[in-house]
Structures are given as C-alpha cells and as structure tokens.
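Enquirer: Fold the following for me, if possible:
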Amino acid sequence: MSGDLPTKRDYRATIFLPQTDLPMRAGLPQKEPEWLEAWEKSALYQSLRDAGRDRPRFTLHDGPPYANGDIHIGHAMNKILKDVIVRAYQMTGHDAPYVPGWDCHGLPIEWKVEEAYRKKGKNKDEVDPVEFRKECRAFAAKWIDRQRTQFKRLGILGNWDNPYTTMAYEAEARIVQELLKFAMSGALYRGSKPVMWSPVEKTALAEAEVEYHDHSSTQIDVAFPIIKTDIEALSTAKVVIWTTTPWTIPANRAICFGPDIDYVLVEADELSDGALIKRGTRFLVAEALLSAFAQRASITVHGVVERYRGADLANTVCAHPWRGRGYEFDVPLLPGDHVTVDAGTGFVHTAPSHGEDDFIVGQKFGIEVPMTVGGDGRYYDHMPLVAGDHVYKVGDKICDLLAENHALWGKSTFVHSYPHSWRSKAPLIFRNTPQWFISMETNGLREKALAGIEQVRWIPARGKNRIRGMVSDRPDWVISRQRAWGVPITVFANPVTGEILQDDAVNARIVAAVREEGADAWFAGDPKRFLGSDHNPDDWEAITDILDVWFDSGSTHSFVLEEREELNWPASLYLEGSDQHRGWFQSSLLEACGTRGRPPYEAVLTHGFTLDADGRKMSKSAGTGLSPQDIVDQYGADILRLWVVSTDYFEDVRIGKEIIKGQVDAYRKIRNTLRFLLGNLAGFEESERLPIDQMPELEQWVLHRMAELDALVRDKINGFDFNPYFQALYQFCIVELSALYFDIRKDALYCDAKDSVRRRAARTVLDLLFYRLTSWLAPILVFTTEEVWQARFGVDAKSVHLQQFPETSASWRNPDLAEKWTKIRAIRRVVTGALEVERREKRIGSSLQAAPKLYIDDLELMAALDGLDLAEICITSSVEVIVGRGPDEAWRLDDVPHVAVLVEQASGEKCQRCWVVSEEVGADAANPDICNRCAKTVQAPGCGAA
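Expert: Predicted structure coming up:
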C-alpha cells in the first residue's frame, strides 16, 4: 500500500531564500587588521581629503595625550568619540580632517627617564642637560610609535603619517614665539609667590598635575600671647590658632580673624588629666567653636569672661610662640574674608610663604613673605631651631618646641583630603619661590578670557559655568617649572632689577635657533649668539626654567591649526575629559586670548571619566583595570566603539567584562539585521524598484520611520550626542525591523512571486534601508559596515566611508499613518502575547497553526484595521475580528484596553511551501499540497520550479 501514497514535492527551489556571503560570526579580532591594511594601501584618509576639498570644513583639534605609556581605556574612549564625530561630519557634507598629536615635554616623561637612572644608581643632575634631554626625546618618540599603533587598531582614521608633536623643532619654535609675545606685551613677569610644590620632584606643579587623597596630618592648637591691644581685658590673654600643617609654624607672620564672627574671652577653670593648658589661663576663640576646642584641649570647666565681634580685635598684636629663640617679630591680628567657623578656633594661622589666602593677606597688609623652605623640602640654614630639617619629618620636633614654650595646647591626628603629585604620589606643599607668571590683569587677560567663554558653545552647558568660575577666581598663571625636559623660558632678565629684555632682534635670533636646532639650542649655545653686539652678556641672566607643559599644549592651536592647510583656526571643536576645564581648555583659552584676543575654539565638549563596573576608579593594582588592548584582542575594536556610543559619556561611564558582553550581544543583533538586508537584497535590480505611492502601508510606515531617524541622527551629530543616536538606531533594528517589519515580510520575500507588488515594495524598502543603516552606522562600526558594504558591492567598490548620508525626502513623513500604526502595533502585541501563552502551553508550535479571534470594543481601533490583512501582520493563518468586549477568559494586556484575544486552531491543511494552514490546500489538483497563492507563484516566470 505504501507505494500508492503520493510523493510530496520539494518546494525549496521555488522559495527565494536569503543569499549572502556575510558570515554570522564576525571574527572581528582577525578581520579588523586586514581592513586597516586595506585602508592604508588604498590611502583612504587622503581619498577622504580629496573628496571633501570643496565642502565646508569641520576641524576637531586633538588634545595631545602624553607619550609615556600604553593607552588606557580613557584614552580609547576619548579617541573613539573623536573618530565617531569626525567620520559623522565627513559623511554629512563636510571636509573633516583629523590630525592626531602628542604632548612630549614635562614631568611625566622626565620622571620615567629619571626612574631608569635611579634603578642604575645614577643621579640625573650629574648628566649633561642636553644629553638628558636627548634621552627624554627618544623615550617620547618610542611611545609615540607604540601609541600610534594602538590608536590605529581602534579604527581611528587620521593623518598618522604626519601627526603633530610638541617636541618637533617647528613646534618648539612656535611655543617660544608665543611666550615672547607675552614677554613683549609686559604680561610676563618674575615674582615670588607660594605655589604648589613637590619636594620629591623638586618642581612647582600646575593644578592639573595634582590629585587629592586622604592624608593623616597632625592637627595642633597653638597659643600666641597677646603683647599689644586696645582692650584691657585681653592684655594677659592668648589667641589660639588651629592648623593641620605644623611645619608652617616657623613661617607664621600674622593671625587672621573674621570681622563679623563672634569671639569669646574664656578662662580655663577645670582641666582633665593630660591637659597642656594651665588652669586659670585666659584665651580667645570663636564662640561657635569653643566647645570643640575645649574638648581638644581637655578643658572640662570654663567660663566666658567677655564677648567681642571680630572687628573689635583690630590693633591687637601677638608674639610668636618662639619669641626669645630667634622669632622676635610681631604677629598682628588682621581681618580676613576667608576666615570661617567650620573648624578650628576661628583664628587662622597665617604663613604668607605657604598658602594662597595667606599670601593675599600678606600682600594687602604689607606682611613679610619669608623664604623658609628650599626646593628639596628642607628649611633654609637661616631658619632658627629647624634649619636643615625636612618638612615631612619635622612635625614632632615642632610640637616639642611649642610645648617647651607652653604654646602647644592640643595635638591629635586629623584625616583630610590633601594634594599629592600625580606622578610620585607624594604629598605636596605650598612654597614661596621665585617663579615666572603671566598676569591675568595686565592687558586685561582675565576680561578677554571671560568674554571669550561667552562666545563658545559648551557641551554640556554646565561646562561654561565651571570654566567661568575657574577663570574668574584664578591667580596669575604660573608658567615656570624647575625641570630639564621641555621648552625653556627663553628670556633674558636683568639680575638686579628683574627687567625682561625686550628686543625684537634678540627674539628673532632665539626663534630661528630653536627652529633650526630645537629647544636644546638655548642650553647648548653661548648667550652671545642671541644677544648680539647690542647687549653685554654680563648685564643679562639667561633664564633656565622650563615652561609649564600646559603652556606647550595651550599653544598647539598656533602651530597646528594656523600652520596646517587642511585645518582651520579657530577649531570647530575641542573635545577632552571634564578635568580639562582646569587643564588644556583653560591654557588654550588663556594663551589664545592673550595673543589673539579670542578662544581658539568655537565649541568645547567634555566627557566623563571611565570607572569599573562597580563605579570605582580604574586600577590595575586593585584588579579593576580593563585595557583596550585586551578587549580588542578578544572581541574586536567595533565592540569597544559600540560601548563608547552606548554610554552617556557626558557623565562618568562604567566598563567591565559583563558590560562588554552586553555590547557583544547588541552587536550580534545589529549584524543579524544587516545580514537580513544583504540576504534578501541578493540580485536586486533597479527595474524592481517600486514607486512609493504604490507601496503598501507597512512599507510607507517604514519610510516614515527612516525619515524620522534621518532627522534625528543629523540633529544628534550637530549636538555631538551619539548615545541617543545609537540607541535610536539599535531600537529601530531590533524592535521595528527584526521583530516587526522583517518578521512580517519574510513570507512575502520568500514566497511571493518574484514580481509581486508586495515583494517589490519590500525589496525597494530593504534597499533604502541598506544605504541608510550602513551609512548611519559607519562612524561607529567602522569595520563591520565596510565588510557589509563590500559584501554587497564587491571588493573593488569605493569604501563605505567615502559615502554621504543619503538624502531622505520630507515626503516620506506621514504622521497620520504613524499614529495609525501605533494602534496596529498595540493590537498586534496583544495577539502576540496570546500566541506566546498557547506556545508555552504547547497547544501550538508555529504561530501559523493559530486562527485568533480578535475582540475590539473601540471604534478608532477598528478603523485602524480597515483594509489590512491582520493575519499577515500577526503571522497567523487567519484572524477573525469581532466587535465587542470578548469573553472573560480572553487574553488581555492592561496597557491595551478594548482588545481581547482567543486563540483557536487554524482549520485546513498546512501548505508545504509557505506553511500557512488553509482550507485552500488541495484545491489545485496539479499542486495538491500547497495553497492557491503558492500554486500560482510556482508557475510564474522566475520561480525555480517553473
């Protein structure tokens, strides 16, 4: 009997199955280097410059990283974000060059070279300065090459063959030239002020080179005896100060009070064991801090004798606690706006040599600013009692000396945030030392900078207030460092008067020598070669201090933006981490405003810092570090690039192994979307293209969404905000395309006749989608989109990165249709939910086995279904729409009222070609196992079974 059974026909050859060579598995770590090599061979960067020659210029000026180690994840985020922005501008009608650069001078590099000396037991000071500088130059060059390779591996496209470096001779010459502009304008001067100083590195540090850590200090309460006063009751009293820096006591020259603070004259009546104060002693403290001080001083009972306002204490003078032991000067009480009652005693110990507020008070009232501590952190020999002692180790000795004079009334440990060097990690000190400054007031630099800030577009907007506050309050710019590696301060000063030599001819000879020989010329040459015959070398001192590296990088606009033909001044955009409000953004602002009267940038974008998955600072030693090289080697650079745009990078961002795995999953979904497009566009010809007005509603809705996305991505590019840009594309791919449009149209693409309107419409839309998705994603997934592009057009096709975003017609927008399809998608969601229940209960397998009954009791929802094949949209064999609420047991969703679904089994037989269950199956005697649609299709021209 079995031989009499009809043989089922194989219809696979009649189905238009997807065809693509793009593999499902990306293999990015292996393939990406091949793309890099191909781009280099084809000179892609130069092709982009040629293509953009007549377009509007967009210039992103690269903030230079230090050339002193492998790149870290923060570097990777910064460079990838720059690359995404530059590529996006290039693909939206601009010429967007990218010239990378490196900061090569200064402490980070010098410190590394010194470390090598220390390991060999050598002292860097014993080496010829020019030889030492050559080693620093070689060290920087080595790391430039290494970092360049690492940046290129991330897919960063730029002028890597001709980057800028601050140690190039031409760059050093321009830095010198910029410095001399300040010298000639009178803004450069040598002064003596307390600056942040590293005794370990023996140099001043900029604020940007400082990091703050918790530090245990010795806090002390010190009594200063009053020796002059207008108030009789105070004649035998003592003023109590509180400090966490006992080593500054030898530099004390005044005590500050708050004019509006309430003070009390107190007598110590009862003391606990161990108290350092004597019973019956009278002292002055702020009333608000009396209780806290009494506890520190072990005073158990005390009485208030008198009350005073701070202003009453004018004309009061104290003696230094060590009077009679070399500290014979008076210590006046002075009003200070910086005095508060947040901690201490309400009286501020004032050492003008070792604090900014202290120095300001000293200048205001003519108080001496003594030279107390040398560059190595030791007191000068002329300092009584402490000569030769190191400030880090003198604390106990200071306390003992105060106790000997009965001036130490309290001593304990105090943990607080304290400045440390970002290189040596050692605590810093404020130290009065001769330095070179650029005045914020001479020539109105502060006003120019504040006015310039108002001209700039700050992204995010809060950056404007941040930098404005910093510039408003900042002191004069300290530009000198006591180091060996960097651009020297190439000026001559009169050793007696301090006057700077202002001579254009001398300056021209200096600049010419540096341009020819590099900055080493200043150290290697005889000063006569610069001074010429008009000046006696004996009358002038050649300054050997080194320029702060922030002046170097702040001058890059002059020798990068102004000198390179492919760039513009001012830059369209500066982009760095938020710490650069204090660093590069500000030094560039001050340098350009001081020499050109305006900022060197039109817009400034700041991103946050990279943290580990738990929100902690990245640390290799703590096991929370994650290197970009490891991520690229395991997953590929496109995954790391995807992570950057998936974050809200205006805030601090997190990264960890699980977070990266999430990006791998997102990448897989995007790649599958692109594979679907490729597979179903195989053999697409222009003759298939269907006019938009002939397309079904579903295709017109997809066109509407493309038009919306086109507007969104262009707007977000303008705002440099690629997180919503990417999220919109990602959701479009996985929710609206893969889970909806592709899901619905698979049947038409696979099973419709080759020339059916529905299939032609779908293929036309897939073609339009392909061009848009590949171009929109190209700035982000630089390798994948190139692979997808060539998978469709061949290896000889022009790079996807040479394309422009396709123009999208405004006529594609159809808000009314979009509103209608919002309702349809809501209805479909209820049906899909009901089908999932049936599938979970194993009452159906495929959704095509179902014939849902759809109950709707809302006329607007009913109207939305007019003219639509709901079975096609819900991917079921049939759908019966019934007006009414539906039975209680029907499936419902709370957020879609008025819709209910009962799922029933579809009646009929399963079509062996399209799998629809239909009573039509068997109606065609020639094709008894397929439905009428399929029977007609297999007979049509172009069908594999025809």
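Enquirer: CA atoms for contacts and neighbours, from now on please.
Expert: Noted.
Enquirer: what's around Ala314, how many residues?
Expert: Ala314 sits with 16 neighbouring residues when counted by other C-alpha atoms under 10 Å.
Enquirer: Let me fix that, I meant to ask about Met470.
Expert: Counted by other C-alpha under 10 Å, the residues lying close to Met470 total 13.
Enquirer: helix/strand/coil for it?
Expert: helix (DSSP: H, G, I helix; E, B strand; the rest coil).
Enquirer: got the contact list for Gly625?
Expert: By C-alpha atoms under 8 Å, 6 or more residues apart in numbering, Gly625 lies in contact with 612, 618-619.
Enquirer: Could you identify which of those has the most neighbours?
Expert: Ranked by the number of neighbours (other C-alpha under 10 Å), the contacts of Gly625 place Met618 first, at 22 neighbours.
Enquirer: what secondary structure does the nearest residue to it once chain neighbours are set aside sit in?
Expert: Residue nearest to Met618 in three dimensions, not counting chain neighbours: Gly625, with 5.0 Å by C-alpha to C-alpha, 6 or more residues apart in numbering. Three-state call for Gly625 (three-state DSSP): coil.
Enquirer: And Asp214, by the same measure?
Expert: Of the three states, Asp214 takes strand according to three-state DSSP.
Enquirer: That one contacts His420, doesn't it?
Expert: No: with contact defined as C-alpha atoms under 8 Å, Asp214 does not count as touching His420 (9.6 Å).
Enquirer: re the thing from before, could you report the distance from the residue nearest to Met618 to Ile780?
Expert: Gly625 sits 24 Å away from Ile780, going by C-alpha to C-alpha, to the nearest Å.
Enquirer: how far is the helix or strand hosting Ala140 from where the chain is centred?
Expert: Taking DSSP states H and E as the definition, one finds Ala140 inside helix 129-153. Centroid displacement of helix 129-153 relative to its chain, using C-alpha atoms, centre = their mean, to the nearest Å, is 24 Å.
Enquirer: Against which helices or strands is the helix or strand following it packed?
Expert: Counting by DSSP H and E, the next helix or strand C-terminal to helix 129-153 is strand 164-165. The contact analysis (3 or more C-alpha pairs under 8 Å, 6 or more residues apart in numbering; DSSP states H and E) places strand 164-165 against strand 101-102.
Enquirer: The strand it packs on: what's the following helix or strand?
Expert: Using DSSP H and E, the helix or strand that follows strand 101-102 in sequence is helix 107-119.
Enquirer: quick check: angle from that following helix to helix 129-153?
Expert: Counting by axes from the mean of the first three to the mean of the last three C-alpha atoms, to 10 degrees, helix 107-119 lies at 120 degrees to helix 129-153.
Enquirer: Could you pull out the buried residues of helix 107-119?
Expert: 107-114 (16 or more other C-alpha atoms under 10 Å).
Enquirer: Please give the structure of this sequence too, so both can be compared:
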Amino acid sequence: MTGSDKTNTNGAAADGYRDTVFLPTTSFPMRGNLPKREPELLAHWKEMDLDGKILVASEGKPLFVLHDGPPYANGHLHIGHALNKILKDVINRSHRMSGYAVHYVPGWDCHGLPIEWKVEEEYRKAKRDKDSIPVLQFRAECRAWAAKWLDIQMSEFQRLGVQGEWSRRYSTMDYSSESAIAEEIGRFLLNGALYRGLRPVMWSPVEKTALAEAEIEYHDHTSTTIHVAFPIIKDPTPDHALAGASAVIWTTTPWTIPANRAIAFNPDITYVVLEVDDAAPEAFIAPGARLIVAADLVDQVCASCGIAAHHILHSLPGSALTGAVAAHPLRGQGYDFDVPLLPAEFVTADAGTGLVHLAPSHGEDDFSVCRANGIEVPELVADDGRYVEHTPLFAGVHVFKAADPVCDALRAVMEKSRETGSPAAGLVSRGELVHSYPHSWRSRKPVIYRATPQWFIRMDGETNIRTNALRALNDVTFVPAQARNRLTSMVADRPDWCISRQRAWGVPIAVFVNRRTGEVLRDAVVMERIVAAFRTEGADAWYDSEPSRFLGNEYDAAEYEQVFDVVDVWFESGSTHAFVLGQPGLRFPADLYLEGSDQHRGWFQSSLLESVGTRGVAPYRTLVTNGFVLDEQGRKMSKSLGNVIAPQDVNDTLGSDILRLWVMNSDTNDDLRIGKDILKQQGELYRRLRNTLRWLLGALEGFSEEEALPYEQLPELEQWVLHRLTDFNSMIRKAVDTHEWVGVYPALHGFCTTDLSAFYFDVRKDTIYCDAPDSVRRRAARTVLDVLHRCLTTWLAPVLVFTADDAWTARFGQDTSVHLEAFPELPEQWRNPELDARWATLRAVRRIVTTEIETARRSGLIGSSLQASVELPVYEDQVDALAGIDWAELAIVSQAEISVIADKAPRDEHGNIVMPCGVPVVIVADGAKCERCWKVLPEVGQDSAHPTLCVRCADVVSHAHSCSSVGG
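Expert: Sure thing, here's the model as predicted:
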C-alpha cells in the first residue's frame, strides 16, 4: 500500500482499523519555519554551551587548521561573505565529525582606507576638516568604527550557523596584532629586503595613496587618444634617412606628454620614413611632412591621421634608430630637453605606431628603460592628481582634465610647424577609445601610475623571495588544480612589493631614516623597543612617543626621520599567520586557506610572500578557491540593477539552512548564481530532504536496539540500501580529505529523493505500516531506517546545521546534538558492488511495470495500483535473475506472477542485455479489498473474526497485544 493511500481516512472501514496501522508519528514538523526556528536553536546551543562541549570532545584528537582570511570590518555582510564562510564552516564541521580537533579562530581586517573614508564622510557631513583633526583622535574614531562593524558581522556570521571560537577572534587592530605586524616589518628590515625607492605605483588621486594590484578593478573608460610628432634633431643614419623627419607616437594618456623623456623602439622591427602627399581637409598634418612609423602600421597610421596619400622615402631596420634624438614637441615652452630614442623589447608592431613615448614617472616599462639609460624621473603630478606648480603650461591642471589643454598646446605647435615649413611637431591626430582601465575598487575612480618614494620589499636579490615562493608552491595543493597556474604566474611576473600607503589608519612602517645619508636604520634593538611598545599600547605609540624612546641613547634623534607611512593592509592580512597560527590548538603552517578567486592577487599571494620572506615556507598546505556570486542572469550584483541578494534577507524570509544548501548545491569552483527563483528551487530541494528525515523519524517511532537485526538476516533490498550508504560514506570521506565538495550534496539529495523516497520507502511502506511489529521483514526495514537516519542527519549536519540538529534531537532528546556526533563508521561487509548491477536491472524492470500500471490507470481500468494484478513475461535465460523477488511488493500491486518467454533476451551489439522481460500485462486483481492494507486478494474474508481483512492483517489485529513486545 502507498503512503498517500493509507493516510486517506475516508471510509468507515479505514476508520475502524486505523488504530491498528503503524502510521508514522514524530514531533519533527513538516514545515521547518526556519526564520523563527534557527534563532531558537542558536539560543539553545548557547544555553547548553555547545561550543564548550565541542572543545572538550576535541581533546586529544589530531589537528585540522583552517586559517580564516579576514573579511573587512566595514558594513553588513554581503552574499560573497556568506558563500565563503559557509564553505569554511562545512569543511570545519565535516573534519570535526571525521575525528579531527578543529579550532577555528575567525578574524577581521580592521585598518585601511575604506574605514578612513567612512569616518571622513561623517566629518564632511558635519563640515569638519579632516586635516585639522589630531591624528590620534582620528585613529581612535577609525578604531571605534571598525569595532562596531566587527561586532555586527560577528553576529551575522553566527546567524548563518557558522561555528567558531568567537571569544578569541582576532583582528588586525588588536594591540597584539599590531605589534606582530610591526615585528614582521622588522624582519624584512633586518634581512635587507625592505627598502625605500622611487618607482611608479598605482596611485589613486581621489584617495591620495598608493594602491595594491588587489585593490584595483577594471571598468570601461573612454580615453582621448593622440598621435604626436617628435621632430628628430640628431640623425645617426649614414645616409641621413631621418633628416627632416619626426618620430610619431600614439598614446591613450595625453596627460603624460609633459612627463615624456624618451621614445622606445624595437631593434627587430622594420621602420619607414614616409612623406605625406595629400591629407584630408580636417587633418592636422600637412603635405610634405615626413613621419617615422613601423612598416606594418603605415596604413593604420595614415587612416587614423587623415593622410590620404603618401610615399615611402626610406625603409630601415629598427637598429638604425639607435642613437637618434628627438625634441620634445613643446620645446621652447619649458620643455627644452632632448628626447632620445631607446631600444626596448616590449615595443611591438601590433598597434599604435611601433614607437612608444616614455614617461618614466607614469609607467613601469617607461621607468625601467629610462632608469637603465640614466634618464631623470620627473615628479610633475601631486598626490591629488594635479600638475605641480613648476610644470610648464599645465600647473594646477588635474591630469584627468588635461586632455584638452595638452591637445590645444600640441595643436598650436603643429600649426606653427606647418606655417614655418619646419619638421612636423605636435598633434597629428586626436580620437577616442573605450577600453578597460584600472579603477580603485573603493572610490570606483580611475587611477594613474605615479612615481613617488615608497617602501618596497625586494622580490629578488639576496632574500630571493620570488624563487623561494615559487619553490614553496610546489608543495601546495590547489583546489581546483588549475588555480595553481594563476598564482604561480602572478608571483613570477610581479614587481617588487610596494607596502607603503600614505594614510593614517593602520600600522605604521615603524622605521627611521638617516637624514644625511638617506639610509634606513637597521637595528634589532631599536626594532625590539618598537614592538614592545606596540604590544602594550598599540600602534598609537608611534604617534604618541618621542623618537628617542625607540632610538635610545645609541642614536641622535635629530639625525633621523621617523617614517609615518602605514603598511599596506595586504601586508597586514598576509602577516596574520604570525599572530594567529601560534595560538593554542593551532599550528603553522595551516592545513588550509580558503578564499575567493580574487585572492590569488590578494591574500593568498601576500600571505605567501610574507611567510616565505620571513620563514622560508608557505603558510598553507592547501589552497581552495571559490568563485564569485552573480545574479540569475550572470550579471554582477549592484544596487543600481536591483539584483542584490543580502544574506540577512534570506535568513529572515527562508532561513540560513536554505542559503547553506544553495552553497553546497552549487559549483563553487566557478562563479555561482543566485536569485529569487534559484532560492525558490533550493527551498524545494530542502523540502524534499526535510520530508525524507521526517518520514524516517515517523517510521522509527518506538525503535530500540533490541529490534535491530544483524546484517546476515536482512533481505537483499535492505542490503542494497546499506551498500548504497557505503558509496556515500566513501564520497564524503574523500571530500573531507580533498576539500572537493562539488557534487556531493546534489548526489545525496538525489539518493534521498530517487533511491529512498520514490523507491525504497515506497516499497517498504506497506511493511512498516501493516506488518506485525515482530515480523522479520518489518524489523529488517526498521533496522535500515535507523542506519539511514543516523547517516543522513550526520552527513547533512555540516550543511543543514539547524535542520539536522532538530532531526537528531527529535529522536534522541534535547540534551543531545548532532554536532557532537561523528560520521558513522560503516562496516566493510556492507559494501557489495554486485548488488548495484542487480538492483539497477530490477529497478529498470519495475519502471516498465509501473509505466504499464499508469497506462491502465489513465484508461480507467484500475484506480490505484493496489487494484492491479500484473503478469511479468520474462525471457527464459533471465528467469533466475528476476526470481526470488516479491514483484507485487516491488511494483506496489496486489498480485504479480512471472511467466516465461521461450526465447533468450535480446542483446545489443556489445552483447549486453537490452531488457530481461517483455511488456507486462496489467489486469484487475481478483478478490476483495482488505480494509486495513487495501490490497485486493482472494484470501480476504477467510478469517471469520475479521471478514474484511486479508490473512496477514487479520493475524496482526488478532495479536495486537504483542505489538508492544518488540517496539512499534
């Protein structure tokens, strides 16, 4: 009989025997009501000190250490936070349930520009000048802001069901952390890797500070493009091929022209000198002008510059340009210096002109080539993005508003060269280009490269951090594996690490520089004094103390400059291993770091470089990377699109277990999608899992260990279910070992819905509901249901932390918790792969039978399947394979028998059996309907005491007094 049939209470007979049927009974409700229930469970766990019990239970077990990458304490959690923390929580919980001691210490990143900005916003609202605020007051307000949001985020993480040692959480602004960060800076200082140098760095004119690559995001930006002619004033070619000609460059940054100091060419490229024969009326260039460009780019340059006709005067190898010198196009207006042409391999003939203008203050390649050739690096742009006062023509102009004035000045030069007949100089063309351009991820404003004195950590040299870091990565496991290429390529190609920022809220780079020599003071004793002060007073001690406190009597404070740049927050978070992993219950290196894919250029990399630079090894054994969260259409979430899904909203409407299920049902190795429809689908998946647990609990009412049967006495169907559990046990154990969880919980959901609810439970409901409590078949089924409940609740516990605990305590009492349990150890005896093939065949035959039953139902021949009798024709060579099965029970009909087809089963070209049976015949079952189990059988009425019951049901009812003897 089916569950839907049996719970139908219509009819006097059903009412009469209802109390004799063992229907499921459980306190576990059908509806989870998670938004209300989850906070209740959190309060219950706190009351019972679940975290304390977990710590006690972990004593003496082997360690598993997942080091928490610190989120930024600035605002409510977003969906990316939820994804990351839930993944960590699932991994931690599954390791704990696999026999490990897990001491998860959550952390926060609390320094840096975003918090400064929030505090400054309050100043702006109150019309207060930030620069007038004493630095210690400003830092105190930043600290208070970060502390407020740290507490809020901690509460929100706990609401997501994340388990951790919250009482010993870490933050980068703790005094102990600040002293440790200063100590790590000191390690680089003392080993010689820390130096101050002038180099171009990513600079935000809005935030007035250097930025790390990890603080950059790329957006489309419309740039003014220009071709500019630099007249040659020194021609090294023997035949004077460059006489009267001008080198033409193309750039998307007109504002860098004032900083131009050289032009780069590639010695391996062929160049030409072309003469303009005709030009479009609107062209800036005039006929007769001679231009030097790469041979492969002539047509492209002519099209862009309005050159209608031209002819080639000379063709020459790039090496012939060696020694050539041009004049700056604004010569005579404050730019009276030579512009040498310099060889450089990075120049290509793919776009532009094959000649690259070099502004050493505003580009890494520009800087390297000019420095190598002894060319000065001018500092023309102030920290706010405006040209400094001594910049000829453009003083005070902001670089992002400089395109027009620069182009106007260059156009005037070109017009003058046309009038005088002198070599072309100045503006050759002007256009626009939409391209991907770096922006600050905080202000969302464009950034520039700007050469300023900064503090760097050498990637090469004596410390050889780059080589050692790449070597260390050989011993690191990456999940997914392809992430290895991303991190290794970034480490291999990165420049020296710029760790300084020109801000106030952070850990200062607490070093001294000799005012006379410019040398940084490298003294271990001085460094020890600084670290000791920070340990008791925090980094404020640097701002609140005289330099002599740290320098002591060994040095004259007047001779030393105290550095007030703060360290990059990526250095801070990269140092967390130094002040977290040495705590009790943790260890260095960590077993696992887990963050989003952007952290290959962020925390993964900074942690690696910091640890290798100070300890020679990576701080982690395994790196797991998760993707980003997009909306249902694959778009990035933004308030303007109205597609933001906040975890707090999901908690309040659906419950955090739904959010956790979404995470584990997704392919976290790639970008994930979320939205209302997707969450609705997850809610439906959750409902099915919950129904599985609820039915198990109901069907196990009254079960005791005495009722259980040994494996050898279990029917084949029950043994198959236990075998299937060993498959999932292996799958989960492997996921614990490898941290590769993608696909595990979708497979477990499929098992619950397809193998259990739609098959095993359906087949065994009649046995559970109607067999006598002491029947072997019922005891066998309930033995397996007991195992199923224990396995499913523990396996689901790392994900459905609230629901699984409810499903556990509903059976074992409120003083227990599934989170104190271990994953079950399943006997190897249960593993029987041969049953897979056999039951795959039996279920395939069953599907054929149920298809024919459904056809009979639709035709009106029968109402329910229990009104049917089935004849199953089986090929003679397959009779043994399908015998021994109660096909009436398996197909949920009242009667079934096998007939033999006098032929062998058909096979495909590979010799595999296509199907072991023919088309089943469905007829109306002969007999009367049993009013207890609803089967139609000829035997109904044989018992005079119960004339409306079948023999089995009559026996159960007659001996009802025995039901309590074995449970049920």
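Enquirer: returning to that earlier point: quick one: map the residue nearest to Met618 of structure 1 onto structure 2.
Expert: By TM-score structural alignment, Gly625 of structure 1 lines up with Val644 in structure 2.
Enquirer: Distance check, its match against Leu77 of structure 2.
Expert: Here the criterion is C-alpha to C-alpha. By it, Val644 of structure 2 lies 12 Å from Leu77 of structure 2.
Enquirer: Could you grab the helix/strand/coil label for the aligned partner of Leu605 of structure 1 in structure 2?
Expert: Applying TM-score structural alignment, one finds that Leu605 of structure 1 aligns to Val624 in structure 2. Look at Val624 of structure 2: counting by three-state DSSP, its state is strand.
Enquirer: So Val624 of structure 2 sits against Glu595, correct?
Expert: Yes: the pair Val624 of structure 2 and Glu595 passes the contact test of C-alpha under 8 Å, sitting 6.7 Å apart.
Enquirer: Could you pull up the residues touching the spatially most central residue of structure 1?
Expert: Compute the mean C-alpha point of structure 1, and by C-alpha atoms, centre = their mean the closest residue is His607, 2.7 Å away. Residues near His607 of structure 1 by C-alpha under 8 Å, 6+ apart: 78, 575-578, 649-652.
Enquirer: Sitting in helices, which of the residues you listed do you find?
Expert: Counting by DSSP state H, the part of those found in helices is Asn78.
Enquirer: how about the contacts of His607 of structure 1 in JSON lines, adding neighbour count and distance to Arg378 of structure 1?
Expert: What follows is those, written out as JSON lines (neighbours: other C-alpha atoms under 10 Å; distance: C-alpha to C-alpha, whole Å):
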{"residue": "Asn78", "neighbour count": "21", "distance to Arg378 of structure 1": "41"}
{"residue": "Leu575", "neighbour count": "22", "distance to Arg378 of structure 1": "41"}
{"residue": "Glu576", "neighbour count": "25", "distance to Arg378 of structure 1": "38"}
{"residue": "Gly577", "neighbour count": "24", "distance to Arg378 of structure 1": "37"}
{"residue": "Ser578", "neighbour count": "19", "distance to Arg378 of structure 1": "36"}
{"residue": "Tyr649", "neighbour count": "22", "distance to Arg378 of structure 1": "45"}
{"residue": "Phe650", "neighbour count": "17", "distance to Arg378 of structure 1": "44"}
{"residue": "Glu651", "neighbour count": "15", "distance to Arg378 of structure 1": "42"}
{"residue": "Asp652", "neighbour count": "15", "distance to Arg378 of structure 1": "40"}
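Enquirer: quick one, strands of the stretch 201-350 of structure 1?
Expert: Taking DSSP state E, counting those that start in this stretch as the criterion, the stretch 201-350 of structure 1 contains strands spanning 203-204, 210-228, 238-243, 254-257, 262-271, 282-286, 299-309, 317-319, 330-335, 347-350.
Enquirer: Just the element for whichever residue in structure 2 pairs up with Phe530 of structure 1, please.
Expert: Under the alignment (TM-score structural alignment), Phe530 of structure 1 pairs with Phe550 in structure 2. Assigned by DSSP H and E, Phe550 of structure 2 belongs to helix 547-551.
Enquirer: Kindly report the same for Ala13 of structure 2.
Expert: helix 12-17.
Enquirer: So which residues make contact with the helix or strand just after that helix?
Expert: Once helix 12-17 of structure 2 ends, the next helix or strand along the chain (criterion: DSSP H and E) is helix 34-47. Residues from elsewhere that reach helix 34-47 of structure 2, judged by C-alpha under 8 Å, 6+ apart: 51, 159, 161, 651-657, 802.
Enquirer: Provide the aligned range in structure 1 for helix 34-47 of structure 2.
Expert: Matched against structure 1 by TM-score structural alignment, helix 34-47 of structure 2 falls on residues 28-41.
Enquirer: Relative to structure 2, what is the average displacement of the matching stretch?
Expert: Compared with structure 2 after the fit, stretch 28-41 of structure 1 shows a mean deviation of 0.9 Å (mean C-alpha distance after the TM-score superposition for structure 1).
Enquirer: So for that stretch, what gets flagged as buried?
Expert: Buried, per 16+ other C-alpha under 10 Å, within stretch 28-41 of structure 1: 28-29, 32-33, 35-36.
Enquirer: same question, stretch 195-203 of structure 1
Expert: Going by neighbour count (16+ other C-alpha under 10 Å), the buried part of stretch 195-203 of structure 1 is 195-199, 201, 203.
Enquirer: Can you tell me the closest non-neighbouring residue to Gln895 of structure 2?
Expert: Counting by C-alpha to C-alpha, 6+ apart, Ser869 is the residue found nearest to Gln895 of structure 2 once chain neighbours are left out, at 4.6 Å.
Enquirer: For the aligned partner of that neighbour in structure 1, list the residues it contacts.
Expert: When structure 1 is aligned by TM-score structural alignment, Ser869 of structure 2 is paired with Ala851. Residues in contact with Ala851 of structure 1 (C-alpha under 8 Å, 6+ apart) are 876-880, 903-907.
Enquirer: Pick out whichever of the residues you listed sits closest to Gly303 of structure 1.
Expert: Val903 (88.6 Å; C-alpha to C-alpha).
Enquirer: Lovely, talk soon.
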